[in-house]
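In: sequence plus predicted model, see below.
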Amino acid sequence: MIFNYKNISTLLFTLLVFSQLSFSQKKDSKKKGEYTSSQLQEAEAYFTEGMKFYMMEDYERAVPSYQKALEITPDNSGIFYALSNNYQKLKEEDKAILFAEKAVQQDPENANYGELLADLYVRKHKYEEAAKVYQNLIAQNPSKAEYHVEQAAVYIFDNQYDEALKSYDRAERIMGVNEEVTRQKQMVLMKIGKVDDAVKEGEKLVSSDPEEIEFSIDQAELLMSNKQSEKAIPYLEKILKLNPDNAQAHVMLAQLYQEKGDMEKCNRELELAFADNNLDATTKARILMGYMSMVKDEKSRETAFNLVKSLVKQNPNDPKSHAIYGDLLLQKGDEKGARDEYVKAARLDKSVNEVWGNIINMDFRLKQVDSAIVHSEEAIEVFPNQSAFWYLNGSAYYQKRNHAKAVESLEEARRLAPEGSDLTQHIYALLGDTYNSLNKHEKSDDAYEAALKENPSNDHVLNNYSYFLSLRKEKLVRASQLAELLVEKHPDDATYLDTYAWVLYVMKDYKKAKPFLERAVELNDQKKNKSGVIVEHYGDVLFQLGERDKAVEQWKKAKIVGTTSTLINQKIAEMKLIE
């Protein structure tokens, strides 16, 4: 027989209940009548058996044993308590509450019973009842600060913030200024908008232990985060008197000076922070990350850049330093250098998915798709359940026209994507493109429809789905609806206007298509990278409307622009539409 003593509290509970059984029998028997010696022995045997099952974590089998003990001594509060605990383990909280209530009714002075009942009430969100139980416990043990603190927590759950503050005040009168209580009071005061009172509480904590630097740091942070930065300065100066090398105080002063526009003092404080040789590289890297979010002028950026370079040189094996260096290089426009630093960071610590994301995004921006494949597959090895890396891998394979591999990765990305994730629509969109490239049109259509279900306004899907349907001359009404929605959203986008016009062309509605293509050509002429296809489509519409000479003129223009269909020369030579 194996007993599983998970922790000392379980053992103490068992001993408590066992002793409580004996106590309750003596106490309760005076009220309810005497039990015979054999009855008590039988009840104790059943109770011990139930306790054995409880210790073995076989809670289902413990219940009947406890119940048999209760049948013999039905007014035994200790058994009520044991059953309540047992039902709590079975997650049958209503029954647990019922037996805890009976235990308290039978022996209202037993604090353990009250504590259990209050805890169960809180779990069932019965905050008013829980507060009353704590009130009874406090009445019996007015000097026990823990009960006042627990009652305050219940009041917070019940949104009774003023009552919570009163409970914390009572606890504080018993134990004096206490960090945990002060933090909770500040949290409540901030929640109800009493910032000044929260600051006063922080000052009490600082005064209780003036040499505790953490208290002063927290007070300064509270002031700074609530637009009282000037009041924070004395706290920071006091910290630096106690410890001139305190890097955090220097960094906070740097932030204050940055807010005031005094970048010279800001940079000086930052350099003092980094002069602390006891400050490890990871902490310095974290400080720099905060600083980088503050800097706006070029001189400060250069300061940050030099500090990071120095940090990387001194700590070549610190991954965070390389990651931050990569961020700064990216800000400077050095995408390749940034990617190389991110790679170094990943080689030193593979566990940061943001770094892998940066690497792969840089690969795409550098048009190094092969690298994107390699790096996304490395990321997948570390994070096999991250849908984003499967999506990026599929995107890379799609760009390499390896559509079979792209589908494999994209389908895995779809399977892993969290429900309602913004990424889901993009996965379905690319699946639609990929299946279309494989001529698996039914699957392509299904993917596009799924993408639109996630986001009915996805421009990429509205454009590609409607255009591919027009090329296949299928579901043209649906294609028209999608393309029309697209041009309503983007009336000045030449590509989208061309898509809608081409759908109308396929539907043989040439008159309606013409003005959209005229506008598309006009916008196309203004672009640096013009599209010959748009101009060619305009010529096709003109030909269908009987304007042959104008059509040929547009075809010639399209040929000069380039990127046309392979039929353009034949159209010009024969001066007729070739389809």
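Out: Alright, I've got the coordinates.
In: C-alpha only now, for contacts and for neighbours.
Out: Noted.
In: what's the burial count for Tyr161?
Out: 20 (other C-alpha atoms under 10 Å).
In: below is an additional structure, to be compared with the one above:
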Amino acid sequence: MCLFLGVTVNTVFSQEIEPKQEVNIDDLGNVSDEFQELFFEALKQKAITNYDKAIEALEKCVEIDANSNFLYLELAKNYLELKLYEQAENNFKKVLETKPNDKFVLEYLFEVYFQQHKYKESTAVVEKLVQHNSMFKEQLANLYFLEKRYDEAIVALDELDDEYGVDKYRNRLRKRISSKITNPNSQINRLEQKIKEKPEVEQNYLNLIYLYSKSDQKEKAFKTAKSLLNKKPKSELVHLALYKFYLGENNIKQAIHSMQIALKSNKTDIESKYKIVSDFLSFIDTNPEYESQLTTIISLLSNGQNNGKVFTELGHYYYKKENKEQALNFYERSIKNNANDFALLKRILLLQLDLKRYEKAQIGSELALEMYPAQPIFYLVNGVSLIHLNKAEEAVEILAIGIDYVIDDHKMELDFYQQMSVAYQKLGDTTKASEYQQKVNQLQNKS
């Protein structure tokens, strides 16, 4: 049984409940045939998800022998499947009376409490589970977060990092927890002490830089970043902080250098790369004389994987600058990782039409229609492309289908009629062309 539980649905727990072996005939001991028959009937009913019938059979077993601990475990599991949490809890607790530290039962009891959002009770159980496996501290940190016991949550994460090393998930969780702390002084003091004790541990500096920045102690954050760079000149992640400080003091050469290191690093996640590009685009919006440096940043992303969000941001930047060629270039690179992004698809196809890339627009709009068969804009793009590719007959057919999907949009309706008129004109059917042009004129007179 796997627990994918959330901080009100969002936080994922990585630990899994390991399945406890079902009771077999040798585990039953010296029992009557009736008991044995009822018990295995219960297992059979549970296997086919008839949990009510399984419970009935188990209750009859209890009437025969109330001292068999495994009966209460089986009862509890069936009640849990039925989401009858109180009965499940009572039966799990009966098992714990004789086996107070049973790991599997504690895991099930944790699920009972967590499903009911009983975080205090969940925490008490997980504090016991930590004794079996220190990785349960990850769940513990999540639970402390839910109980607003933020300092204890951070301590739990620190202990895990000390034991197992740094982990991306825990780093994200640490930031989420730290963002809720209104007075980070205790965290700051603890990290300062840890750096004194173990000056070689990079993550402690990074965590301290984050806390200083969050509490608006930018000079201390910058100083700590420089200290880390001095201790570890090959550190790559420190440049995620340094480039911001360099931009802030208009030291563009150093900022670009730090950006390059961070963008090239395999340790930098895609969200951080997106933030670097986004920050630099914001900077050159107010300092356009540095726009030429953007080429350097872009070149570092050329061979990167999963850079869709970054390329979308670059596309938006060039689109605002009315550099349609560059905008389309980045949008087309972005769509590889966002194939079903409706807004992005629409913008790409309209840019392709604008730039007379009719073959691409035809193929792209056909693919778009497979995903969005009721979106008239994609029929319109397809029709316009076909007209320019001298496929007027196909254009009339696709435009006639698409116009049926236009609802309360006079502008789009007018565009459809206009293109129908053009298509019929190309086919030499002047009567039909005139008929649709009249519809265009009527709509224009209404608006």
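Out: Nice, thanks for sending it over. Note that the structure is predicted; figures quoted are calculated from it, not measured.
In: report the contact partners of Arg61 of structure 1.
Out: For Arg61 of structure 1, the contact set (C-alpha atoms under 8 Å, 6 or more residues apart in numbering) comprises 50, 53.
In: what strand or helix carries it?
Out: helix 59-72 (DSSP states H and E).
In: can you give the contact residues for the helix or strand that that helix is followed by?
Out: Next helix or strand after helix 59-72 of structure 1 toward the C-terminus (DSSP H and E): helix 77-89. With contacts defined as C-alpha under 8 Å, 6+ apart, helix 77-89 of structure 1 is touched by 17-18, 20-21, 24, 47, 54, 59, 62-63, 66, 69-70, 93, 95-100, 102-104, 106-107, 113.
In: if we can go back for a sec, the helix holding Arg61 of structure 1 vs structure 2, mean deviation?
Out: After superposition onto structure 2, helix 59-72 of structure 1 sits on average 3.5 Å from its aligned residues (mean C-alpha distance after the TM-score superposition for structure 1).
In: and that helix with helix 77-89, angle?
Out: 160 degrees (axes from the mean of the first three to the mean of the last three C-alpha atoms, to 10 degrees).
In: buried set for helix 59-72 of structure 1?
Out: 59, 62-70, 72 (16 or more other C-alpha atoms under 10 Å).
In: sorry, back to before: which of the contacts of helix 77-89 of structure 1 are buried? Put it as a ChimeraX command.
Out: A single ChimeraX command selects the buried members of the contacts of helix 77-89 of structure 1 (16+ other C-alpha under 10 Å):
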select :17,18,20,21,24,47,54,59,62,63,66,69,70,93,95,96,97,98,99,100,102,103,104,106,107,113
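In: thinking again about what came up before, will you turn the buried residues of helix 59-72 of structure 1 into TSV that also has distance to Tyr291 of structure 1?
Out: Listed next are the buried residues of helix 59-72 of structure 1 as TSV, based on distance: C-alpha to C-alpha, whole Å:
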residue	distance to Tyr291 of structure 1
Tyr59	55
Ala62	59
Val63	60
Pro64	64
Ser65	64
Tyr66	63
Gln67	65
Lys68	68
Ala69	67
Leu70	66
Ile72	72
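In: among those residues, which one lies nearest to Asp498 of structure 1?
Out: Checking the buried residues of helix 59-72 of structure 1 against Asp498 of structure 1 with C-alpha to C-alpha, the nearest one is Tyr59 at 70.3 Å.
In: now the helices for the stretch 151-300 of structure 1?
Out: Secondary structure of the stretch 151-300 of structure 1, counting by DSSP state H, counting those that start in this stretch: helices at 161-175, 179-191, 195-208, 213-225, 229-242, 247-260, 263-274, 281-292, 298-314.
In: can you add distance to Arg347 of structure 1 and give these back as CSV?
Out: Formatted as CSV, the helices of the stretch 151-300 of structure 1 follow (distance: least, C-alpha to C-alpha, whole Å):
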stretch, distance to Arg347 of structure 1
helix 161-175, 50
helix 179-191, 40
helix 195-208, 44
helix 213-225, 35
helix 229-242, 38
helix 247-260, 29
helix 263-274, 25
helix 281-292, 16
helix 298-314, 15
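In: what's the closest of the ones you listed to Val374 of structure 1?
Out: Of all these, helix 298-314 sits nearest to Val374 of structure 1, with 25.7 Å by C-alpha to C-alpha.
In: name the helices or strands packed onto the closest one?
Out: Counting by 3 or more C-alpha pairs under 8 Å, 6 or more residues apart in numbering; DSSP states H and E, the packing neighbours recorded for helix 298-314 of structure 1 are helix 263-274, helix 281-292, helix 319-331.
In: show me what the helix or strand that the last one is followed by is packed up against.
Out: For helix 319-331 of structure 1, the following helix or strand on the C-terminal side (DSSP H and E) is helix 335-348. Applying 3+ C-alpha pairs under 8 Å, 6+ apart, we find helix 335-348 of structure 1 packed against helix 319-331, helix 353-365.
In: how far off helix 77-89 does the lengthiest helix in structure 1 point, in degrees?
Out: For structure 1, the longest helix by residue count, based on DSSP state H, is helix 8-32. Counting by the same axes, to 10 degrees, helix 8-32 of structure 1 lies at 140 degrees to helix 77-89.
In: most tightly packed of the helices and strands packed on helix 298-314 of structure 1?
Out: helix 319-331 (a mean of 24; mean count of other C-alpha atoms under 10 Å).
In: now for the residue nearest to Asp459 of structure 1 when sequence neighbours are not counted, how many residues are close by?
Out: Nearest non-adjacent residue to Asp459 of structure 1, counting by C-alpha to C-alpha, 6 or more residues apart in numbering: Leu486, 6.6 Å away. By other C-alpha under 10 Å, the residues close to Leu486 of structure 1 number 24.
In: pretty sure Leu486 of structure 1 contacts Val461?
Out: No: applying C-alpha atoms under 8 Å as the test, Leu486 of structure 1 and Val461 come out as separate, 9.7 Å apart.
In: which residues touch stretch 437-447 of structure 2?
Out: Residues outside stretch 437-447 of structure 2 that contact it (C-alpha under 8 Å, 6+ apart): 410, 414-415, 417-418, 421.
In: distance-wise, check the counterpart of Ser292 of structure 2 in structure 1 relative to Asn226 of structure 1.
Out: In structure 1, the residue paired with Ser292 of structure 2 is Glu302, using TM-score structural alignment. Noted for Glu302 of structure 1: a distance of 30 Å to Asn226 of structure 1, by C-alpha to C-alpha, to the nearest Å.
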